[in-house]
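Trainee: structure here, sequence nowhere to be found:
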């Protein structure tokens, strides 16, 4: 694809993703998960430590700026603001897919700005699962990345006007990338979820980290369908599982899990952590902040999330993110329906604290 046409596509993605953020969120997802309130279970906020271990590094916060964009002048400006916010708050950050820059090196600076503005931060590069091991390492080297996200996007490719329909080679391609790159690999969906069977298969392949990236956030099926004449794939709206559903059914021997997809508030972060995620990614909600107010607005928002997440830990009696996995949870709505159909024991989730109120 010519560089100019590819850049226009990236600008379209941002415009359409921003438009989705202004809509009423779809039903289900994180709102199906509720903490049982125990009025005497709280701890002092100054005893809460939000640090988590991810991909061999210690993150100061259990949430991160997830993969978004790059590949045009305007998206390069967005990446600069995201990187400045990451630098000032210490939050980890992932780039958008570097495939466009691997094919059009003149566009690399729109991604490289993430490292240039954030020289000491934890940065994740991003490529598609179909890229060669050489390309995967090029992406890592281009950003001096600490980890590599490899995204799986069969639904997006199916609807994308210029997309691929050849998926059978993807497992072998992923295995080749795993063997070749010199940083931790995080396999992620792009908003349609990783099922229990997929997570088990990834574990068997040697994948150590996976972002379930479920439905309920930016919908790349809708984005690509908007680029089609006639929008003839509209009937696929709602395809996939929410991140909450993916976490509920994740097998015990799954890779270390990250979660993203429709994360709007610190409460959503806490819900994901309580369901077993090691850390939680946000894209669309942070994109809206940057588009409206630039880096300074996102710095303010991230610091607010950090303060609120500390307060939520204090409220439910968790001194660290891992302790949230011992809190009592109620699962209802679509997530409960999904769990029952998949044979998941929801009653035990509601009694994890052992009946203790303090």
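Mentor: Alright, I've got the coordinates. Here the structure is a predicted model, which is why all the values come from computation and not from measurement. Residues are numbered from 1 along each chain as shown.

Trainee: from here on, just use CA atoms for contacts and neighbour counts.
Mentor: Noted.

Trainee: tell me the secondary structure of residue 114, please.
Mentor: Secondary structure assignment for residue 114 (DSSP: H, G, I helix; E, B strand; the rest coil): helix.

Trainee: my read: it touches residue 143, true?
Mentor: Yes - Residue 114 lies in contact with residue 143 (Cα atoms under 8 Å); the separation is 7.5 Å.

Trainee: list residues touching both of these two?
Mentor: residue 123 (Cα atoms under 8 Å, 6 or more residues apart in numbering).

Trainee: who has more neighbours out of these two?
Mentor: Legend: neighbour count by other Cα atoms under 10 Å for residue 114 and residue 143, higher for residue 114 (32 against 24).

Trainee: can you pull the contacts of the more buried one?
Mentor: 79-80, 82-83, 95, 123, 143.

Trainee: so which of those belong to helices?
Mentor: Those of these mapping onto helices are 79-80, 82-83, 143, per DSSP state H.

Trainee: thought residue 70 was touching residue 112?
Mentor: No - at 9.3 Å, residue 70 does not count as touching residue 112 under the criterion of Cα under 8 Å.

Trainee: where along the stretch 251-358 of the chain do the strands fall?
Mentor: Here the stretch 251-358 of the chain has its strands, by DSSP state E, counting those that start in this stretch, at 256-260, 279-282, 329-331.

Trainee: residue 185 is nearest to which of the ones you listed?
Mentor: strand 256-260 (11.2 Å; Cα to Cα).

Trainee: show residues contacting the closest one.
Mentor: By Cα under 8 Å, 6+ apart, the list of residues contacting strand 256-260 reads 66, 191, 208-214, 243, 247, 272, 276-282.

Trainee: included below, for side-by-side comparison, is a second structure:
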């Protein structure tokens, strides 16, 4: 059942990437162009510090899959490209390998193909400290992604509905592991209040992982087969990465108790390097990409993935030079117009989006 479910996830997730009308929060973000703001491309430094690591560029391959022969081929392509480019990579959830050791090779191929690169293991938030340690050991991982997926579990026919222990388990895992922990959603977003609870539990890196990309509620509902057992009313549920990054600026998170060393990452529906630029401008330290790279890995293999990763690095450098941003962090001085649903979200959450439209003036 688990292996069949994993292959269903790959098929349905890949199909969602072809939806031309899906709304993305990044489309609500407009960068005000200042035609004389640019700098020389060779002054741009793409590298960024995330926890104890330095990423060569402000994006990474986010957790996707594992547990089947199809997933093994995808992870081999992704890991081989990560090794050749230095881009960090997270695995899909290794829970299936912890429960069924025969599935482990579809995950360990990541480290086999990328023996010295930056690799993150991934498990669900309902797992124990011992499971977390086993996940890290399986991949000789540099860090652990701990994913929150209560919406997916709710719609999943065989899912768990026991969520009250998650925060305590997260706190135990953060304290019990020798590697950093990155807590992430799976596509429904982390609110400012949730970021605050994670911060108070000792977490120092979180990926808001908003809606607009792979919709796991829709995937699990499609597996149900419709009829009276339908959950289609939850399709599109959650907050986009843009909304989450805006929310992270509100008092629910950035109040007097906010940890200065807390790092916010973003993912969810990232289609191209310009979406990365917008997320960085909204305060993300780095940006995870999954569904877009899944299609490349499936259709073009490792060589296509290398080309894609190198192209994304080149385009990011060029756009940062155009915008006058010498580093990814400098993009937080760009002037942004937040329109549409994201602008309304910001206002309803107590944030005046107009403050983001004059940041370059304040930086002078």
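Mentor: In hand now; what should we look at? In this text, all values refer to a predicted model and were calculated from it rather than measured experimentally.

Trainee: once they're superposed, tell me the TM-score.
Mentor: Taking TM-score structural alignment, normalised by the length of the first structure as the basis, the two superposed chains have a TM-score of 0.97; 353 aligned residues with a Cα RMSD of 1.2 Å.

Trainee: sorry, back to before: and the contacts of residue 114 of the first structure, which is closest to residue 50 of the first structure?
Mentor: Nearest member of the contacts of residue 114 of the first structure to residue 50 of the first structure, counting by Cα to Cα, is residue 123, at 19.0 Å.

Trainee: how about that closest one, what's its match in the second structure?
Mentor: Under the alignment (TM-score structural alignment), residue 123 of the first structure maps onto residue 119 of the second structure.

Trainee: before we move on, what about residue 338 of the first structure?
Mentor: Match for residue 338 of the first structure (TM-score structural alignment): residue 345.

Trainee: and if you look at residue 286 of the first structure?
Mentor: In the second structure, residue 286 of the first structure lands on residue 293 (TM-score structural alignment).

Trainee: equivalent analysis for residue 44 of the first structure, please.
Mentor: That one, residue 44 of the first structure, aligns with residue 40 by TM-score structural alignment.

Trainee: residues near its match, how many?
Mentor: 14.

Trainee: can you check residue 251 of the second structure too?
Mentor: That count, for residue 251 of the second structure with other Cα under 10 Å as the rule, works out to 17.

Trainee: distance check, it against residue 51 of the second structure.
Mentor: 24 Å (Cα to Cα, to the nearest Å).

Trainee: ok, residue 20 of the second structure next?
Mentor: Separation of residue 20 of the second structure from residue 51 of the second structure (Cα to Cα) stands at 36 Å.

Trainee: settle it for me: which of those two has more neighbours?
Mentor: Taking other Cα under 10 Å, residue 20 of the second structure and residue 51 do not tie; residue 51 has more neighbours (15 against 7).

Trainee: what does the more buried one correspond to in the first structure?
Mentor: Counting by TM-score structural alignment, the partner of residue 51 of the second structure is residue 55.

Trainee: find the nearest non-adjacent residue to its match, please.
Mentor: In space, residue 55 of the first structure comes closest to residue 184 once its chain neighbours are excluded; the distance is 5.9 Å by Cα to Cα, 6 or more residues apart in numbering.

Trainee: then residue 2 of the second structure?
Mentor: residue 96 (7.0 Å).

Trainee: tell me where the stretch 201-350 of the second structure has helices.
Mentor: For the stretch 201-350 of the second structure, the helices defined by DSSP state H, counting those that start in this stretch cover 216-224, 241-247, 251-254, 273-281, 291-323, 340-348.

Trainee: adding distance to residue 124 of the second structure, write those helices out as JSON lines.
Mentor: Output for the helices of the stretch 201-350 of the second structure, formatted as JSON lines (distance: least, Cα to Cα, whole Å):
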{"stretch": "helix 216-224", "distance to residue 124 of the second structure": "14"}
{"stretch": "helix 241-247", "distance to residue 124 of the second structure": "20"}
{"stretch": "helix 251-254", "distance to residue 124 of the second structure": "24"}
{"stretch": "helix 273-281", "distance to residue 124 of the second structure": "25"}
{"stretch": "helix 291-323", "distance to residue 124 of the second structure": "19"}
{"stretch": "helix 340-348", "distance to residue 124 of the second structure": "29"}
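
Trainee: closest one to residue 332 of the second structure among these?
Mentor: The nearest among the helices of the stretch 201-350 of the second structure, by Cα to Cα, is helix 273-281 at 4.4 Å.

Trainee: average offset between that closest one and the first structure?
Mentor: Its match in the first structure and helix 273-281 of the second structure itself, once the structures are fitted together, sit a mean 0.5 Å apart by mean Cα distance after the TM-score superposition for the first structure.

Trainee: okay, that helix sits on what stretch of the first structure?
Mentor: The aligned range for helix 273-281 of the second structure is 266-274, by TM-score structural alignment.

Trainee: any chance of the contacts of residue 114 of the first structure in CSV, plus distance to residue 7 of the first structure?
Mentor: Converted to CSV, the contacts of residue 114 of the first structure look like this (distance: Cα to Cα, whole Å):
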residue, distance to residue 7 of the first structure
79, 14
80, 17
82, 19
83, 20
95, 15
123, 22
143, 19
